[in-house]
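Participant: Sequence plus the predicted model coming up.
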Amino acid sequence: MKNELHTYLRDIRKVMVWKLDGLSEYDIRRPLTPTGTNLLGLVKHLVTVELLYFGHVFGRPVQEVVPWLRKDAEPNIDMWATADESRSDIVGLYQRAWAHADRTIDELTLDSVGYVEWWPDSEPTLHRVLVHVIAEAHRHAGHADIVRELVDGSVGLREDNDLMPPGDEEWWAGYRTKVITASEGFTS
């Protein structure tokens, strides 16, 4: 079971990095929602998630200095890239966070107990933490899907299979019109 869960985590990590491919620095950083959601910020946030849950929680903190993990860091600083944080810096740190997390996952058993100070039930097992991180990563991959579609129209879970029904631009325009028409009877 641990190998299956780990595979889901490894797969979604690749998806998150792939969502940045082919886009300018501006497009991966620009906020496209009222709350500032942006592609590089989602990746940066997942760095935080992996380092905290597979490091701090199991008494295996990463030795690398990560400024936004300090107690006095600006609120929400892990959700956007500052001007001095490059794509390669953040993606590189994400990949190092994977390696650190992978060692934790490989070396501990699923029933190993950690401590999560921000959870009321603060003694979760590696199994629970792994499921939690997979769920959070997939949630943010959904955000990335929407943001990427807003940037350049690209959609899908994987580069080789977008998991979308086949259709050209005209088909999608017709589909969208059907959805709009169906919703118009329900205006407030």
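Facilitator: Structure's in. What do you need?
Participant: When you work out contacts or count neighbours from here on, use the C-alpha atoms and nothing else.
Facilitator: Will do.
Participant: I'd like the distance between Gln63 and Thr82.
Facilitator: Separation of Gln63 from Thr82 (CA to CA, to the nearest Å): 22 Å.
Participant: another one to put next to it:
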Amino acid sequence: MGQPPWTRDLRVRLDELLDQHRWSAHDSLKGMSEDEARASLVPSRTTLLGLVKHLTYVERFYFGHVLTGRSLKELGVAATPGHSFILRPGDTIESVQAAHRTACEESRAAVRGLGLEHVVSGRKVRSMWALYVQVLRELAQHCGHADILREQLLAARPRRTRVPSA
């Protein structure tokens, strides 16, 4: 019988929202220097570059680990969410953005063909719609953090070197 039309439309809209937030996070690093991207403006480990690295973890955790049951080690991500913010000496804007783009492509491939009612049982049992809502929550929260950090970094620049917000 297939899915009702509103369900197909909802899935399309959820995919659009995921991609809008993914690109917003990715582009938060646009025009930033490596030092600005690593700048610590809050007491936590949260930096602009660390946020994008963490969102790479989020993609792999939910659409790799939770969906498929693959181990975090196999997916090449940190063992905990807190550790996913830690920047290594070799992490650059280019390398973190590339890893993020790859993780997003892998996420899209993992969910292709799965309906929102599909039951995910890789890590624990839940529906695809619940997985989508969780990832959207994470993306929205961290995109907001990125907006604030980016605004602070741009405001700290000398007047002549400021670039418009992403």
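Facilitator: Structure received. These numbers were taken from a predicted model, which means no experiment stands behind them.
Participant: need the contact list for the aligned partner of His54 of structure 2 in structure 1.
Facilitator: Under the alignment by TM-score structural alignment, His54 of structure 2 pairs with His45 in structure 1. His45 of structure 1 makes contacts with 78-79, as judged by CA atoms under 8 Å, 6 or more residues apart in numbering.
Participant: so how far is Asn3 of structure 1 from His45 of structure 1?
Facilitator: 24 Å.
Participant: ditto for Val129 of structure 1
Facilitator: Distance from Val129 of structure 1 to Asn3 of structure 1, by CA to CA: 14 Å.
Participant: Then Val43 of structure 1?
Facilitator: Counting by CA to CA, the gap from Val43 of structure 1 to Asn3 of structure 1 is 23 Å.
Participant: out of these two, which sits in the busier spot?
Facilitator: Taking other CA atoms under 10 Å, Val43 of structure 1 and Asn3 do not tie; Val43 has more neighbours (29 against 10).
Participant: Now the more buried one: closest residue in space, sequence neighbours ignored.
Facilitator: Met16 (6.5 Å; CA to CA, 6 or more residues apart in numbering).
Participant: Please, which helix or strand holds that neighbour?
Facilitator: Using DSSP states H and E, Met16 of structure 1 sits within helix 2-18.
Participant: picking that back up, now for the residue nearest to Val43 of structure 1: which residues touch it?
Facilitator: 43, 141, 144.
Participant: Please say which position in structure 2 Ile12 of structure 1 maps to.
Facilitator: By TM-score structural alignment, Ile12 of structure 1 lines up with His21.
Participant: In this model Gln141 seems to touch its match, though I could be wrong.
Facilitator: No - in this structure His21 of structure 2 lies outside contact range of Gln141 using CA atoms under 8 Å: 9.8 Å.
Participant: So for these two, which residue has more residues nearby?
Facilitator: Shown here are His21 of structure 2 and Gln141; by other CA under 10 Å, His21 has more neighbours (19 against 12).
Participant: Report how many residues lie close to the nearest residue to the more buried one once chain neighbours are set aside.
Facilitator: Closest residue to His21 of structure 2 apart from its sequence neighbours, by CA to CA, 6+ apart: Leu139 at 5.9 Å. By other CA under 10 Å, the residues close to Leu139 of structure 2 number 25.
Participant: Which secondary structure element is home to Leu139 of structure 2?
Facilitator: helix 128-156.
Participant: Buried ones in that helix, by neighbour count?
Facilitator: 128-129, 131-132, 135-136, 138-140, 142-143, 145-147, 149-150, 153-154 (16 or more other CA atoms under 10 Å).
Participant: and if you look at stretch 101-120 of structure 2?
Facilitator: 101, 103-104, 106-108, 111, 116, 119-120.
Participant: which residue lines up with Lys30 of structure 2 in structure 1?
Facilitator: So Lys30 of structure 2 corresponds to Asp21, using TM-score structural alignment.
Participant: Number of residues surrounding its match?
Facilitator: 10.
Participant: tell me the secondary structure for it?
Facilitator: Classification of Asp21 of structure 1 by DSSP: H, G, I helix; E, B strand; the rest coil places it in coil.
Participant: what about Ser121 of structure 2, distance to Leu136 of structure 2?
Facilitator: 20 Å.
Participant: For the one residue sitting closest to the centre of structure 2, which residues are in contact?
Facilitator: Of all residues in structure 2, the one closest to the mean position by CA atoms, centre = their mean is Leu55, 2.9 Å from it. Residues in contact with Leu55 of structure 2, defined by CA under 8 Å, 6+ apart, are 100, 139, 142.
Participant: Quick check: closest non-adjacent residue to Gly115 of structure 2.
Facilitator: Met128 (7.0 Å).
Participant: The one you found pairs with which position in structure 1?
Facilitator: Match for Met128 of structure 2 (TM-score structural alignment): Leu126.
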